[in-house]
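Chemist: Give me a 3D structure for the following:
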Amino acid sequence: MTDDDPVAKDGDDLTARDVYAIWQIRDAVFAVEQQCDEPDVDGIDLLPTTTHLWCADANGLTSYLRTYVTEDGTRRIGRVATRKDARGRGLSSRLLRCVHDRWGAEEIRIGAQAYLEEWYGSFGYERSGDGYVEAGIPHVPMIRLGS
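Modeler: Here you go, the predicted model:
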């Protein structure tokens, strides 16, 4: 597998090795680097309505995101993370495009870290409300209307 081959797996199809790799990249980015002050494990990862997408190399996951459908039927994207040594190579963009290829006809929502508002905007997301703080980090709600 190379960085050019994104993987997509539904929550109920993940292996223990997949879960470990996912939590490893999220722990490194969110807990260690960003010092998030809320738990990462939230009961969403293993649901059949959750899809995990990632790129990997010989050292593990290089970039990751998850998308899921909420109880009210809204598709959301979250937990977007790229390993420190893999940044600047367009990996998160590649994963986001995979989401849009699969679910682009649907409305998609994201709680984006505020500093990434312009980046998400380049993919058609628009701010949809007031900013807020989540896990100690400023966020903005954003929406991409289905095509």
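
Chemist: CA only for contacts and neighbour counts going forward, please
Modeler: Fine.

Chemist: Surely residue 132 and residue 140 touch.
Modeler: Yes. In this structure residue 132 lies within contact range of residue 140 using CA atoms under 8 Å: 6.2 Å.

Chemist: quick one, which of the two is more surrounded?
Modeler: Taking neighbours as other CA atoms under 10 Å, residue 132 and residue 140 compare with residue 140 leading, 21 against 14.

Chemist: Identify, by residue count, the longest helix of this protein.
Modeler: Identified as the longest helix of the chain according to DSSP state H is helix 91-103.

Chemist: measure residue 70 to residue 78 for me?
Modeler: Residue 70 is 12 Å from residue 78, where distance means CA to CA, to the nearest Å.

Chemist: Looking at the two, which is more packed in?
Modeler: Legend: neighbour count by other CA under 10 Å for residue 70 and residue 78, higher for residue 78 (15 against 12).

Chemist: So for the one helix or strand that one maps to, what gets flagged as buried?
Modeler: In this assignment (DSSP states H and E), residue 78 forms part of strand 75-82. Neighbour counts over strand 75-82 (16 or more other CA atoms under 10 Å) mark 75-77, 79-82 as buried.

Chemist: Sequence B follows; please return its structure for comparison with A:
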Amino acid sequence: MNIIIKTFDKLTIYELHDILQLRSEVFVVEQDCVYQDIDGKDAKALHIIGMKKNKVVAYTRCFPPGYYFDQAAIGRVVVDSNERKYGYGHDIMKASKEAIKNRFDTESIKLSAQTYLIKFYESHGFHQIGEGYLEDGIPHVAMITI
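Modeler: Purely as a prediction, here's the structure:
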């Protein structure tokens, strides 16, 4: 998998289409969750894209400190269901943390994690803060880097 990092204005229409399609496939269809994915925040995000054979197979969007939280933020962490066995979730998280460090000059990151992925995020240096909550009907917890 090849990692590409782009601001919104540098995305091609094909990349944007494929990103939105992957997010819809996983967050809406696979997780059976009707919610508004296109939320107007993509234009402010740094997009971390995992490409394989000209296809988006992994993705996150990252924000500078102060946009979502006091810390930098990672969101919309997603890997194509057919590609998860290759560890691309770990690769895209490492690339996202590195991009935040390089672009936003911080290693302090917060995210909203689906609870079944707590151990995954812990393996990337995050720890849970506060109580769990429902976000779009799915159990989540806030996590920050240690």
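
Chemist: coming back round to it: what's the closest of the buried residues of strand 75-82 of the first structure to residue 40 of the first structure?
Modeler: Distance to residue 40 of the first structure, by CA to CA, is smallest for residue 79 among these, at 8.8 Å.

Chemist: Can you show me the strands along the first structure?
Modeler: Using DSSP state E, the strands of the first structure run over residues 7-10, 50-57, 60-69, 75-82, 108-113, 126-127, 132-134, 137-144.

Chemist: Could you list every helix and strand in contact with the third one?
Modeler: It refers to strand 60-69 of the first structure. helix 16-26, strand 50-57, strand 75-82, helix 91-103 (3 or more CA pairs under 8 Å, 6 or more residues apart in numbering; DSSP states H and E).

Chemist: how close does residue 139 of the second structure get to residue 84 of the second structure?
Modeler: 21 Å.

Chemist: typed the wrong thing, it's residue 11 of the second structure
Modeler: In terms of CA to CA, residue 11 of the second structure sits 24 Å off from residue 84 of the second structure.

Chemist: With residue 61 of the second structure instead?
Modeler: For residue 61 of the second structure relative to residue 84 of the second structure (CA to CA), the value is 18 Å.

Chemist: These two - which one has more neighbours?
Modeler: Using other CA under 10 Å as the criterion, residue 61 of the second structure and residue 84 rank with residue 61 on top: 23 against 14.

Chemist: and the residue nearest to residue 128 of the first structure when sequence neighbours are not counted, how many neighbours does it have?
Modeler: The shortest distance from residue 128 of the first structure to any non-neighbouring residue, by CA to CA, 6 or more residues apart in numbering, is to residue 142 (5.0 Å). Neighbourhood size, residue 142 of the first structure [other CA under 10 Å]: 23.

Chemist: My read is that residue 142 of the first structure contacts residue 127, right?
Modeler: Yes. Using CA under 8 Å, residue 142 of the first structure is in contact with residue 127, at 4.3 Å.

Chemist: re the thing from before, mind putting the buried residues of strand 75-82 of the first structure into TSV with distance to residue 109 of the first structure?
Modeler: Output for the buried residues of strand 75-82 of the first structure, formatted as TSV (distance: CA to CA, whole Å):
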residue	distance to residue 109 of the first structure
75	6
76	5
77	6
79	13
80	13
81	17
82	20
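
Chemist: for those, which one is nearest residue 43 of the first structure?
Modeler: Among the buried residues of strand 75-82 of the first structure, and counting by CA to CA, the member closest to residue 43 of the first structure is residue 79, at 13.3 Å.

Chemist: Give me the aligned partner of that closest one over in the second structure.
Modeler: With TM-score structural alignment as the matching criterion, the partner of residue 79 of the first structure in the second structure is residue 76.
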